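Engineer: Predicted structure and sequence below. I'll ask about it afterward.
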Amino acid sequence: MFTLSLIGIGSGNPKHLTLQAIDALNACDVILIPSKGAGKDDLAGLRHEICAQVLRSDGPDIHEFTLPKRDAANPDYHAGVHDWHDAIAQVWLAEMQRTLPQGGRVGFLVWGDPSLYDSTLRIAERLQKVVTLTVDVVPGITSLQVLTAGHAIPLNTIGNPVTITTGRQLRDHGWPQDVDTIAVMLDGTCAFEVLRQHSDVHIWWTAYAGMPNERRIAGPLDQVCDRIIATRAEARAAHGWIMDIYLLRR
């Protein structure tokens, strides 16, 4: 029997951890840290750094494991993601059984918050079908909150809704109906380019939100679009990976 603690850790800044998250980390028997391979070592490194700062001397063991890669060549995006999550669930289960053969509490440090464009809860759902498993969730600060705080802007305009979407949805379907503000996550291709001809759109862009190398650019989209694209490419080349998020408002 296992308890799975999915602990939101914010977006890379150890100071983003809540007191609840610190307690939850110390209550674990084992903490599993995924490694995404060469070029993304600093993601695992940040998790190790957080553990080093907040775990007690008698705290849980820490084990690193290799995370399966998604088949990006699969033309059916949803089927590819589904297969990828199945593979991750199998690896999670193997690591849990290997490190805690008698069962216990396993902790995962979840980037941002487990509720927002994150797959850990869906993977945990798969595990609950094959093993006795209780899931505990500890909320964390999201990159969306870090974005708006860094630019010192509100998320919404007065009395109006906000749509949170992905770069793929923005590129394929354009501006969502009946909203003046959209937050865009998981954009690997600078989808905001499809709106660059609109002079009434303002963008607030942040990369590596909350980290020491955080970068921010804001302004009318038609004026700063090329600057964001160039900065993004430069940052990705320098670090081998990038996570960014942006808010668009008419």
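Structural biologist: Everything's here; your move.

Engineer: all contacts plus neighbour counts: C-alpha atoms, from now on.
Structural biologist: OK.

Engineer: Follow the chain on from the lengthiest helix in the chain and name the next helix or strand.
Structural biologist: Longest helix in the chain by number of residues (criterion: DSSP state H): helix 77-99. Downstream of helix 77-99, the first helix or strand assigned by DSSP states H and E is strand 104-110.

Engineer: and His226, how many neighbours does it have?
Structural biologist: One correction, residue 226 is Asp, not His. Asp226 is flanked by 13 other residues according to other Cα atoms under 10 Å.

Engineer: For the helix or strand hosting it, buried residues please.
Structural biologist: Assigned by DSSP H and E, Asp226 belongs to helix 221-239. Residues Leu221, Asp222, Val224, Cys225, Ile228, Arg232, Ala235 are the ones in helix 221-239 that count as buried (16 or more other Cα atoms under 10 Å).

Engineer: one step back: in the longest helix of the chain, what's buried?
Structural biologist: In helix 77-99, counting by 16+ other Cα under 10 Å, buried: 80-81, 84-89, 91-92, 95-96, 99.

Engineer: Just put those in CSV and tack on distance to Leu32.
Structural biologist: Listed next are the buried residues of helix 77-99 as CSV, based on distance: Cα to Cα, whole Å:
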residue, distance to Leu32
Gly80, 24
Val81, 22
Trp84, 18
His85, 17
Asp86, 18
Ala87, 16
Ile88, 13
Ala89, 13
Val91, 11
Trp92, 9
Glu95, 8
Met96, 8
Thr99, 9
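
Engineer: show me where this protein has strands.
Structural biologist: Ranges of strands in the chain, per DSSP state E, are 2-8, 30-35, 61-66, 104-110, 133-138, 163-166, 181-185, 202-207, 215-220, 244-249.

Engineer: about what we covered before: next, the angle from the helix holding Asp226 to strand 244-249.
Structural biologist: In terms of direction (axes from the mean of the first three to the mean of the last three Cα atoms, to 10 degrees), helix 221-239 departs from strand 244-249 by 170 degrees.

Engineer: Contact partners for Leu195?
Structural biologist: Contact analysis of Leu195 by Cα atoms under 8 Å, 6 or more residues apart in numbering lists Gly174, Val201, Leu221.

Engineer: how far away is the last one from Trp204?
Structural biologist: Applying Cα to Cα, to the nearest Å, the value for Leu221 to Trp204 is 9 Å.

Engineer: Can you tell me the centre-most residue of the protein?
Structural biologist: By Cα atoms, centre = their mean, the chain has its centre lying nearest to Trp111, at 4.6 Å.

Engineer: Verify the stated contact: that residue with Gly8.
Structural biologist: Yes - contact criterion Cα atoms under 8 Å: Trp111 and Gly8 qualify, at 6.1 Å.

Engineer: I'd like to know how far Thr181 sits from Lys36.
Structural biologist: Distance from Thr181 to Lys36, by Cα to Cα: 33 Å.

Engineer: Tell me which of those two has more neighbours.
Structural biologist: Set Thr181 next to Lys36 and count neighbours by other Cα under 10 Å: Thr181 wins out with 23 against 16.

Engineer: then this one, side by side with the first:
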Amino acid sequence: MTEPVMVRILGVGMGPQHVTPEVAAALRGVDYVLAADKGGDGDDDGLLRLRREILAAHPGPDGPVEIITVPDPPRNRETGLTATGYEGAVADWHQARAQRYAQVLRERGGTAAFLVWGDPSLYDSTIRVMERVRDLGVALDFEVLPGISAPQLLAARHRIVLHEVGRPVHITTGRRLQEAVAAGLDNIVAMLNPPPERLDLTGLDDWTLWWGANLGAAGERLVAGRLGEVRDAVVQARAAAKAEAGWVMDLFLVRKN
């Protein structure tokens, strides 16, 4: 009977300094790391380079763990997609990823790991993709270890609490921000944000904004203040973060005063 492949889904925050001792110990026990390569012309993308830095900083007994790159399948990123169209595009993308990962896992077996930015529980698809890999017939088991999430870093960098005393915080995506506002929510963390020109901030000029990009990594930028007054500063800071690092991930908290 073939032994099932073991996959470790490891939250790594935003770099080597955020890797917990638990995750570092798990890395020492894997045979290889699987990673999507979103670069072109044979060059690593910026986040793949950062993964290599994590492996170099936390080597196994024989040195840094081998990283197996898998070209990332394209995703439909049309700006005019409906909610249903967007969800369908993401589902197709996840299925294409699962098929590529399944091929590698079948061929190599052993114990593999995925290094997940932030924490695997929050706006990450790795768990869902592994479930799809299993549905494709790969004998697979997986475990999940937590990491430092982007909202945690945002709160720490701005020295704030994500919610008022006894109040909730709502976490959503940039494309669904106005949906949350319309529902009466007034303390919102938005992640997976589109570029500023495609982010709808209508009616929020008097809200307070705490914004950050590339937190804990190259290109880190922070902006805070009345949203209507700092909107241009966010645009400039986001562009600067991308120019410095070659990539950008940003998020923000907005709160009604």
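Structural biologist: That came through, no problem. For clarity, every value in this text was computed on a predicted model and none was experimentally measured.

Engineer: ok, back up a step: can you match the contacts of Leu195 of structure 1 up with structure 2 and say which hold?
Structural biologist: Of the contacts of Leu195 of structure 1, not one is still in contact in structure 2 (both residues aligned by TM-score structural alignment, their matches' Cα atoms under 8 Å).

Engineer: Now Val131 of structure 1: closest residue in space that isn't a chain neighbour?
Structural biologist: Once flanking residues are discounted, Val131 of structure 1 sits nearest to Met1: 7.2 Å by Cα to Cα, 6 or more residues apart in numbering.

Engineer: hmm, I was thinking of Glu22 of structure 2
Structural biologist: Glu22 of structure 2 sits nearest to Leu145 (Cα to Cα, 6+ apart), 7.7 Å away.

Engineer: Tell me the residue in structure 1 aligned with that neighbour.
Structural biologist: Correspondence of Leu145 of structure 2 to structure 1, assessed by TM-score structural alignment: Val138.

Engineer: tell me the contacts of Ser119 of structure 1?
Structural biologist: His85.

Engineer: ok, now the one 4 residues further on?
Structural biologist: With contact taken as Cα under 8 Å, 6+ apart, Ile123 of structure 1 is in contact with His85, Asp86, Ile88, Ala89.

Engineer: Now render these as CSV, adding distance to Glu214 of structure 1.
Structural biologist: Listed next are the contacts of Ile123 of structure 1 as CSV, based on distance: Cα to Cα, whole Å:
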residue, distance to Glu214 of structure 1
His85, 29
Asp86, 33
Ile88, 29
Ala89, 32
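
Engineer: ok, so of the residues you listed, who is nearest Thr163 of structure 1?
Structural biologist: Among the contacts of Ile123 of structure 1, His85 lies closest to Thr163 of structure 1 (Cα to Cα), at 25.4 Å.

Engineer: what's the distance between the equivalent of the closest one over in structure 2 and Ala36 of structure 2?
Structural biologist: Under the alignment (TM-score structural alignment), His85 of structure 1 pairs with His94 of structure 2. From His94 of structure 2 across to Ala36 of structure 2, the span is 12 Å (Cα to Cα).

Engineer: now swap in Arg75 of structure 2 and tell me
Structural biologist: 13 Å.

Engineer: Which one of these two is surrounded by more residues?
Structural biologist: Ala36 (18 against 14).

Engineer: That one pairs with which position in structure 1?
Structural biologist: By TM-score structural alignment, Ala36 of structure 2 lines up with Pro34.

Engineer: From the structure, what's the count of residues near the closest residue to that match other than its chain neighbours?
Structural biologist: Excluding the flanking residues, the one nearest Pro34 of structure 1 by Cα to Cα, 6+ apart is Phe65, at 5.1 Å. Using other Cα under 10 Å, Phe65 of structure 1 has 14 other residues around it.

Engineer: counterpart of Phe65 of structure 1 in structure 2?
Structural biologist: So, by TM-score structural alignment, Phe65 of structure 1 is matched to Val70.

Engineer: Likewise for Ala124 of structure 1?
Structural biologist: Ala124 of structure 1 maps onto Met130 in structure 2, by TM-score structural alignment.

Engineer: if we can go back for a sec, residue contacts, the residue nearest to Glu22 of structure 2?
Structural biologist: Arg8, Ile9, Leu10, Gly11, Glu22, Val23, Pro120.

Engineer: Recalculate using a threshold of 7 Å.
Structural biologist: Ile9, Leu10, Gly11, Val23 (Cα atoms under 7 Å, 6 or more residues apart in numbering).

Engineer: The third one and Ser121 touch, don't they?
Structural biologist: Think Gly11 of structure 2. No - counting by Cα atoms under 7 Å, Gly11 of structure 2 does not reach Ser121; the two are 8.9 Å apart.

Engineer: Which one of these two is surrounded by more residues?
Structural biologist: Shown here are Gly11 of structure 2 and Ser121; by other Cα under 10 Å, Gly11 has more neighbours (24 against 16).

Engineer: Name the nearest residue to that one, sequence neighbours excluded.
Structural biologist: Per Cα to Cα, 6+ apart, closest to Gly11 of structure 2 is Gly147, 3.9 Å.

Engineer: The one you found - how many residues pack around it?
Structural biologist: So Gly147 of structure 2, with other Cα under 10 Å, has 23 neighbours.

Engineer: Equivalent analysis for Gly80 of structure 2, please.
Structural biologist: 8.

Engineer: just Pro61 of structure 2 next, same as before
Structural biologist: 9.

Engineer: What sits closest to it if chain neighbours are left out?
Structural biologist: That would be Arg28: by Cα to Cα, 6+ apart, it lies 6.7 Å from Pro61 of structure 2.

Engineer: Assess the claim that the one you found and Gly60 are in contact.
Structural biologist: Yes - with contact defined as Cα under 7 Å, Arg28 of structure 2 counts as touching Gly60 (4.2 Å).

Engineer: before we move on, the earlier item: the residue nearest to Glu22 of structure 2 and Arg49 of structure 2, how far apart?
Structural biologist: Counting by Cα to Cα, the gap from Leu145 of structure 2 to Arg49 of structure 2 is 22 Å.

Engineer: likewise Thr208 of structure 2?
Structural biologist: 35 Å.

Engineer: So for these two, which residue has more residues nearby?
Structural biologist: Thr208 (20 against 12).
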